[in-house]
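> Only the shape, not the letters, is given here:
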């Protein structure tokens, strides 16, 4: 039986390394044949903004790596509809790697997980 892992991105992409570290965890865990869900909630929705320019801050852009989720077998990538609405963002402003989800769907995935990572 495959173990279920939820990776919860809840912080903006710059200012901390948590987004990059969680992305690394997700990609490494994919090698262990786990059922992995990438969930973008709260300020974590900013991780998926398209056309980021972190070089202005002298930081490396890791957002394009999210496009590799499906290549690594991470088929469940969801972004909180509530977080998008609260931040006045639309799905069209994001990288096309995650589907919008309601809060109860996100909570259900987390509840069914054997492991949950959030930094």
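Sure thing, it's come through. Nothing here was measured: the structure is a model prediction, and the numbers come from that model.

> make it CA atoms for all contacts and neighbour counts henceforth
Noted.

> Quick check: longest helix in the protein by residues?
In the chain, taking DSSP state H as the definition, the longest helix is helix 18-29.

> Roughly how far does the closest residue to residue 45 other than its chain neighbours sit from residue 34?
Nearest non-adjacent residue to residue 45, counting by CA to CA, 6 or more residues apart in numbering: residue 79, 6.5 Å away. According to CA to CA, to the nearest Å, residue 79 stands 20 Å off from residue 34.

> Between those two, which has more neighbouring residues?
Per other CA atoms under 10 Å, whichever of residue 79 and residue 34 has more neighbours is residue 79, with 26 against 16.

> Make sure I have this right: the more buried one is in a strand.
Yes. Assignment of residue 79 by DSSP: H, G, I helix; E, B strand; the rest coil places it within a strand.

> From what I see, it and residue 37 are in contact.
No. With contact defined as CA atoms under 8 Å, residue 79 and residue 37 do not form a contacting pair (10.8 Å).

> list residues touching both of the two?
Residues touching both residue 79 and residue 37 (CA atoms under 8 Å, 6 or more residues apart in numbering): there are none.

> take the one below as the second:
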């Protein structure tokens, strides 16, 4: 069976692309056993808790990431360098459990997947 990675690299608001990728990844998680979620750059903001997008007239779809627990998706990776660049020092502020990898390990892990879908 094909191994599919979803790469979230954009901020959660300002476009519907990231929400579309979230919806796609949730749908595919029911059909494929080996999927993973990768968060890099501004994409790390996708899974931060305590967001208040109503101030910018947006919906908070990020809470939907917690559904992956029900789908038994546990391969969730964050780029440590992206966290550091954005001043995020607490690794407990996310909707789900994650693996935090440096840039090299992050890329190596991503290269293990046959298909990568990016937003």
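Received the coordinates, thanks. Just so it is clear, the structure is predicted and the values come from calculations on it, not from any experiment.

> what's the mean distance for the longest helix of the first structure versus the second structure?
Its aligned residues in the second structure lie a mean 1.1 Å from helix 18-29 of the first structure after superposition (mean CA distance after the TM-score superposition for the first structure).

> Show me where the second structure has its helices.
17-29, 80-85, 103-110.

> Out of the ones you listed, flag the one nearest residue 60 of the second structure.
In terms of CA to CA, the element of the helices of the second structure nearest to residue 60 of the second structure is helix 17-29, at 9.8 Å.

> Next, the buried residues of stretch 70-80 of the first structure.
Along stretch 70-80 of the first structure, these residues count as buried under the neighbour rule (16 or more other CA atoms under 10 Å): 72, 74, 76, 77, 78, 79, 80.

> Please tell me how far residue 42 of the second structure sits from residue 88 of the second structure.
Taking CA to CA as the measure, residue 42 of the second structure falls 11 Å from residue 88 of the second structure.

> Count residues in the vicinity of residue 108 of the second structure, would you?
The number of residues packed near residue 108 of the second structure is 11, by other CA under 10 Å.

> What of residue 13 of the first structure?
Residue 13 of the first structure: 23 neighbours (other CA under 10 Å).

> What's the local residue count around the nearest residue to it once chain neighbours are set aside?
Distances taken as CA to CA, 6+ apart put residue 47 closest to residue 13 of the first structure, at 5.0 Å, once the chain neighbours are dropped. A count of nearby residues for residue 47 of the first structure, using other CA under 10 Å, gives 24.

> for the residue positioned nearest the centre of the second structure, what are its contacts?
Residue closest to the average C-alpha location in the second structure (CA atoms, centre = their mean): residue 39, at 4.4 Å. Shown in contact with residue 39 of the second structure (CA under 8 Å, 6+ apart): 7, 8, 9, 76, 77, 78, 79.

> possible to save these as JSON lines with distance to residue 119 of the second structure?
JSON lines is the format used below for those (distance: CA to CA, whole Å):
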{"residue": "7", "distance to residue 119 of the second structure": "6"}
{"residue": "8", "distance to residue 119 of the second structure": "5"}
{"residue": "9", "distance to residue 119 of the second structure": "6"}
{"residue": "76", "distance to residue 119 of the second structure": "16"}
{"residue": "77", "distance to residue 119 of the second structure": "15"}
{"residue": "78", "distance to residue 119 of the second structure": "15"}
{"residue": "79", "distance to residue 119 of the second structure": "16"}
